[in-house]
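K.L.:
Pasting the sequence and the predicted model now:
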Amino acid sequence: MATALNHPFYPLDLNPIGYAANTMSITALLETFAVTVAGVIALTSAVVKAAKPSISRTDKVLVGWFVFSGCIHFVLEGYFVYNHKIMPRRLDLLGQMWKEYAKADSRYMTMEPFVLCMETITAFAWGPLCYITAWMIVSESTHRHPAQMIVSMGQFYGDILYYATSIMEGIYHGRSYARPETFYYWGYFIFLNAFWIVIPAFCIYQSYSKMVGAFRQASSSSVK
């Protein structure tokens, strides 16, 4: 049985069943993640530029965002959902990345129900829909803004609940899932997840404005 003496997670009484320590350094894991993210964004940008040279800068950035989000949701979070029962002992690349991140949120090591349910919806609903939305932006589909609104609202709502459940656990029960070092809580937990608050909020506003404008224009045309 794992104890506080042989795992790096908080709270100290956590029992990550079958825990095996990572073999890759923090630096190697973060560099691998950063290079992969940069590669996905660069490849997406190149493909979009070749497929649709006239695309606006904003839409080009949003295509990159949705492809990147789709990879995070479907690949990384899908991996967690599939392996959630054995995460503490996983030593492949994605397993070690999750164990590094779990220093900021140990719920990923304990089959915690909310996290599992939230990640399942995120991986298998928002993940594929992110890819579809990216394609809709490039193809100028009339379904683009409804799809963008749905997936962005799902991301925004899920992230708010993700933050809130952890924070309220600390307020009401005095239980923190993050190590005490500032780097883990503010770097991993707050900063990395904040992207799925800020960018979806912009996408929701953009889609709302476009749909309201379209309805307003249709209403004006019908009056004439």
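P.N.:
Good, I have the coordinates.
K.L.:
contacts and neighbour counts: CA atoms only from here.
P.N.:
Will do.
K.L.:
List the buried residues in whichever strand or helix holds Phe215.
P.N.:
Counting by DSSP states H and E, the element that carries Phe215 is helix 193-223. Buried residues in helix 193-223, defined by neighbour count with 16 or more other CA atoms under 10 Å: Asn193, Ala194, Phe195, Trp196, Ile197, Ile199, Pro200, Ala201, Cys203, Ile204, Ser207, Tyr208.
K.L.:
Can you list the residue ranges for helices in this protein?
P.N.:
26-51, 57-70, 78-83, 93-101, 113-121, 127-139, 144-173, 182, 193-223 (DSSP state H).
K.L.:
and the helix holding Phe215 with helix 57-70, angle?
P.N.:
Here helix 193-223 points in a direction 130 degrees away from that of helix 57-70 (axes from the mean of the first three to the mean of the last three CA atoms, to 10 degrees).
K.L.:
If you count contacts, what does helix 193-223 end up packed against?
P.N.:
helix 144-173 (3 or more CA pairs under 8 Å, 6 or more residues apart in numbering; DSSP states H and E).
K.L.:
Using neighbour counts, pick out the buried residues of the helix it packs on.
P.N.:
Buried, per 16+ other CA under 10 Å, within helix 144-173: 144-156, 158-159, 162, 166-167.
K.L.:
what's the span of stretch 84-92, first residue to last?
P.N.:
End-to-end distance for stretch 84-92: 14 Å, by CA to CA, to the nearest Å.
K.L.:
and if you look at stretch 44-63?
P.N.:
One end of stretch 44-63 to the other measures 8 Å (CA to CA).
K.L.:
contacting residues around that stretch?
P.N.:
The set of residues external to stretch 44-63 that reach it, using CA atoms under 8 Å, 6 or more residues apart in numbering, is Gly64, Val67, Thr133, Ala134, Trp135, Ile137, Val138.
K.L.:
next up, a second structure to put side by side with the first:
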Amino acid sequence: MDPVFEKEIPHFFTPITGYSLLACALQFVVGYIIAQILGKKCSGTDRWVLVWLLYDAIVHITLEGPFVYMSLVGTVATSDSIAAEPWKEYGKADGRWLHSDPTIVALELLTVFLDSLLALVLVYAIIKDKHYRHFIQITLCVCELYGGWMTFCPDWLVGSPNLNTDNWLYLWVYLVFFNGVWVVVPGILLWQSWLSLKLLHNTRQGKKKIQ
């Protein structure tokens, strides 16, 4: 299958590259500040979980939300909105985002509306120490991991014609790092939920033995 775009060698740190990376950093800073305010009574570990969840929700709403809108009314490639510029830059690494591939748009619809909601509900559950915290946490993590798999697996199965892996910036920063974060962190949170549920089970078993 022919690629949907011409692979190119990037000019490093063009204005849009710098603006896009700065936007990502600012989103993280905003998430960190809000987490410190809302999670002041939480443990240090849970405050970092809150940082991630708030960053996750901010990215889904403010970055991927506009992508969904642009894809429903046209494509990123044909949009002249300033919100399209980061996606035009990312589209140099994965051309499907430029042309609003239906599979990508379908996944992003779930990401923007479902994952964002789950992240915000989980923030509330952690702050208020709700019993459903780990149910929501596991659900969100599975959604994130499934979304990552379905983003790349269809393209891998046909020889990755849309992925530009010829340059380290596109491969290691755009594709591996920015997508890998949504694999590593959900994996860590799943492990946290596993340990918490195991501890709860062992505590209940200990109480039964005492009785």
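P.N.:
That came through fine. Everything numeric in this text was worked out from a predicted model, so none of it was measured.
K.L.:
Now the TM-score, please.
P.N.:
Put the two chains on top of each other and the TM-score (TM-score structural alignment, normalised by the length of structure 2) is 0.84; 200 aligned residues with a CA RMSD of 2.3 Å.
K.L.:
re earlier: which of the contacts of stretch 44-63 of structure 1 count as buried?
P.N.:
Using 16+ other CA under 10 Å as the burial test, the contacts of stretch 44-63 of structure 1 include Gly64, Val67, Thr133, Ala134, Trp135, Ile137, Val138 as buried.
K.L.:
Map the first one onto structure 2.
P.N.:
In other words, Gly64 of structure 1. Matched to structure 2 by TM-score structural alignment, Gly64 of structure 1 sits across from Val51.
K.L.:
Grab the most central residue of structure 2 for me.
P.N.:
Trp182 (4.8 Å; CA atoms, centre = their mean).
K.L.:
how about that residue, what's its match in structure 1?
P.N.:
Match for Trp182 of structure 2 (TM-score structural alignment): Trp196.
K.L.:
Would you mind listing the residues in contact with that match?
P.N.:
Per CA under 8 Å, 6+ apart, neighbours of Trp196 of structure 1: Gln155, Phe156, Asp159.
K.L.:
Quick check: most distant residue from the centroid of structure 1.
P.N.:
In structure 1, the residue that sits farthest from the middle, by CA atoms, centre = their mean, is Lys224; the gap is 46.0 Å.
K.L.:
So that one versus Val212 of structure 1, what's the distance?
P.N.:
Applying CA to CA, the value for Lys224 of structure 1 to Val212 of structure 1 is 19 Å.
K.L.:
same question, Ile204 of structure 1
P.N.:
Ile204 of structure 1 sits 12 Å away from Val212 of structure 1, going by CA to CA.
K.L.:
Ok, Gly78 of structure 1 next?
P.N.:
With distances taken as CA to CA, Gly78 of structure 1 is found 35 Å from Val212 of structure 1.
K.L.:
Same question for Met87 of structure 1.
P.N.:
Distance, Met87 of structure 1 to Val212 of structure 1, using CA to CA: 45 Å.
K.L.:
what does Pro113 of structure 1 give?
P.N.:
Remark: distance between Pro113 of structure 1 and Val212 of structure 1 (CA to CA) = 38 Å.
K.L.:
swap in Thr165 of structure 1?
P.N.:
With the distance defined as CA to CA, Thr165 of structure 1 ends up 33 Å from Val212 of structure 1.
K.L.:
For Ser69 of structure 1, grab the count of nearby residues.
P.N.:
As a burial measure, Ser69 of structure 1 scores 23 neighbours (other CA atoms under 10 Å).
K.L.:
swap that for Leu192 of structure 1, please
P.N.:
By other CA under 10 Å, neighbour count at Leu192 of structure 1 equals 11.
K.L.:
Specify the angle between the helix holding Phe215 of structure 1 and helix 144-173 in degrees.
P.N.:
Relative orientation of helix 193-223 of structure 1 and helix 144-173, computed by the same axes, to 10 degrees: 140 degrees.
K.L.:
OK, contacts around Phe183 of structure 1?
P.N.:
Here Phe183 of structure 1 is in contact with no residue (CA under 8 Å, 6+ apart).
K.L.:
Map it across to structure 2 for me.
P.N.:
Per TM-score structural alignment, Phe183 of structure 1 is aligned with Leu169.
K.L.:
do the same with Ser25 of structure 1
P.N.:
So, by TM-score structural alignment, Ser25 of structure 1 is matched to Pro15.
K.L.:
Make CSV from the buried ones among the contacts of stretch 44-63 of structure 1 and add distance to Gly187 of structure 1 to it.
P.N.:
Shown next, in CSV, are these (distance: CA to CA, whole Å):
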residue, distance to Gly187 of structure 1
Gly64, 23
Val67, 23
Thr133, 29
Ala134, 28
Trp135, 32
Ile137, 31
Val138, 33
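K.L.:
from these, which is closest to Asp13 of structure 1?
P.N.:
Nearest to Asp13 of structure 1, judged by CA to CA, of these is Val67 at 38.5 Å.
K.L.:
For the closest residue to that closest one other than its chain neighbours, give me its contacts.
P.N.:
Among residues not flanking Val67 of structure 1 along the chain, Tyr131 sits closest, at 5.6 Å (CA to CA, 6 or more residues apart in numbering). Applying CA under 8 Å, 6+ apart to Tyr131 of structure 1 gives the contacts Phe66, Val67, Gly70.
K.L.:
Surely the second one is in contact with Cys130?
P.N.:
Read that as Val67 of structure 1. Yes. Between Val67 of structure 1 and Cys130 there is a contact at 6.4 Å, judged by CA atoms under 8 Å.
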